[in-house]
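> kindly return the folded structure for what I paste below:
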Amino acid sequence: MSKTIALTGNERFFDESKIIVSKTDLKGRVTYCNLQFVEICGYSEKEMLGQPHNIIRHPDMPRCVFELMWDTIQADQEIFAYVVNRCKNGDHYWVNAHITPSHDATGKIIGYHSNRRVPDRDKINNAIIPLYKKLLDVEQAHTNRKEGMKASRAMLNDVFQSQGMQYDEFIARL
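Model prediction:
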C-alpha cells in the first residue's frame, strides 16, 4: 500500500465514547484492529492486518516522537502521546494514544497494544501542533534524515529538561 497518499487537509473526528484499539507484533505489524480503527482510518481490517502500523503515519508527525515511543515501549514501559494519523483517503485525525507492551506468560514482550482516545483540542492546538511544527522544522533542516531526527530528539529533550520534567510528566501537565 502506498505511503504517497495526497493529503486532503480534512480532519476526521470520532465520538468521545469510542476507543480506537490496535495490537502489533514486535516489528509494528498490525495483528488486531477494532471496528473504530477501521472506520476512522478508512482501511479495511483485511488491508490493515499484517501491515506496518506506520501505514497511517502522517507526514506532519515528527519522527523523533515515534523514536521516543519505540524506545519507551521496547524498554517495557507504557507511554502516552498525541499523534496525528493519516487516513487511506488522505484525511487525518488526532488521538491521545496510550501504548503498552504485551507480554506472554513468562513476562517476555510479544507485541504492543494501543488504545487511542479523543484528544483535548486545546492541548492539540495550543501545545502539540506548535511543538510538532518546531520539531519537524528541525528534522527537515537536515539533509540526512538520521541527523535530523537526532537534532529534533535533542530539542525535544531540551524542552523537557528546561521544565524540569520527563516526557510523561510533560504530557500529563499539558
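
> CA only for contacts and neighbour counts going forward, please
Fine.

> now do the helices in this structure.
Listed in chain order, the helices of the chain (DSSP state H) span 35-41, 45-48, 63-74, 121-123, 129-140, 145-162, 167-173.

> what does the last one rub up against?
Think helix 167-173. Residues outside helix 167-173 that contact it (C-alpha atoms under 8 Å, 6 or more residues apart in numbering): 79, 80, 81, 157, 160.

> likewise the second one?
Residues outside helix 45-48 that contact it (C-alpha under 8 Å, 6+ apart): 30, 33, 38.

> as JSON lines, these with neighbour count would be great.
As requested, those are exported to JSON lines (neighbours: other C-alpha atoms under 10 Å):
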{"residue": "30", "neighbour count": "24"}
{"residue": "33", "neighbour count": "20"}
{"residue": "38", "neighbour count": "19"}
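
> nearest to residue 105 among these?
Residue 105 lies nearest to residue 30 out of the contacts of helix 45-48, by C-alpha to C-alpha, at 21.1 Å.

> want to put them side by side, so please do this one too:
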Amino acid sequence: MSREKILEPDTLITSKTDLKGNIIYANDDFLKYAGYKMQEILYKPHNIVRHPDMPKTVFKCLWDYIQDGKEIFAFVKNKTKQNDYYWVFTNVTASFDSQGNIISYYSVRRKPKREAIPTIEQVYKILLEVEQDGGIKAGVDELEKIIKSYGMNYNQLVLNLQR
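Below you'll find the model as predicted:
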C-alpha cells in the first residue's frame, strides 16, 4: 500500500535535465522526497519518478511548451523509490545558451495547495480514461476542452488552482 509523503512548506525540489529528459542535476530535497541517492538517478530519465496515475497528456503538453522555449506550470503526482507518492506544484523552464538555443530544462517544485489536489485528481482520472480509449491525441483534445470550459489558458488555470 503506497503512502503519501507531504512536502514541508519551505521545500524547493529542483532538478535539471538534458534535452532528452535525463537528470543532470538534482538537489537534496529531490533526493529526500524521491528516496534516491544521486548516483541512482544521475543521467537517468526524469520519468523515474513518474507515477502511473499521471496522464501522458500532461507530459506531452509540458514537453510541447518547454521545447518551444515557454514556461509551464503543472500539478504532478510523483512516485518514490519505495513506491510511495508525493504531489508537487511544478514550474519548468528551458535554459538557453548565449545564442538563444535551448541547452537544458530546469524544474522547481513546491508544496501544492491541498485544496487543488481533488480537482486535479478528477481531471487526471478523466484524462487517463480518455487516453486508454483514444490515445494521447484524445487526451490532449479532452484537456483542451476542460481548459476552455474554465475560459482561460492552461497556465492560468493551473496558477489559479495554486492561489
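
> quick one on the thing from earlier: ok, the contacts of helix 167-173 of structure 1 vs residue 90 of structure 1, which is closest?
Using C-alpha to C-alpha, the shortest approach to residue 90 of structure 1 within the contacts of helix 167-173 of structure 1 belongs to residue 81, at 21.6 Å.

> counterpart of the closest one in structure 2?
Under the alignment (TM-score structural alignment), residue 81 of structure 1 maps onto residue 74 of structure 2.

> now do residue 42 of structure 1
Using TM-score structural alignment, residue 42 of structure 1 pairs with residue 35 in structure 2.

> residues near its match, how many?
17 (other C-alpha atoms under 10 Å).

> which residues are in contact with it?
Neighbouring residues of residue 35 of structure 2 by C-alpha under 8 Å, 6+ apart: 80, 81, 82.

> name the nearest residue to the first one, ignoring sequence neighbours.
Going back to what we said before, that points to residue 80 of structure 2. The spatially closest residue to residue 80 of structure 2, leaving aside those adjacent along the chain, is residue 34, at 4.4 Å (C-alpha to C-alpha, 6 or more residues apart in numbering).

> is that neighbour in contact with residue 79, as I believe?
Yes - counting by C-alpha atoms under 8 Å, residue 34 of structure 2 does reach residue 79; the two are 6.9 Å apart.

> between these two, what contacts are shared?
Contact with both residue 34 of structure 2 and residue 79 is made by residues residue 49, according to C-alpha under 8 Å, 6+ apart.

> longest strand anywhere in structure 2?
Assignment by DSSP state E gives strand 85-96 as the longest strand of structure 2.

> how big is the offset of it relative to structure 1?
On superposition with structure 1, the mean distance recorded for strand 85-96 of structure 2 (mean C-alpha distance after the TM-score superposition for structure 1) is 0.4 Å.

> rewinding a little: can you tell which of the helices of structure 1 is closest to residue 95 of structure 1?
Once those are compared by C-alpha to C-alpha, helix 121-123 is nearest, at 10.0 Å.

> now that closest one: which residue numbers in structure 2?
Going by TM-score structural alignment: helix 121-123 of structure 1 matches residues 114-116.

> residue nearest the centroid of structure 2?
The residue lying closest to the centre of structure 2 (C-alpha atoms, centre = their mean) is residue 76, at 4.2 Å.
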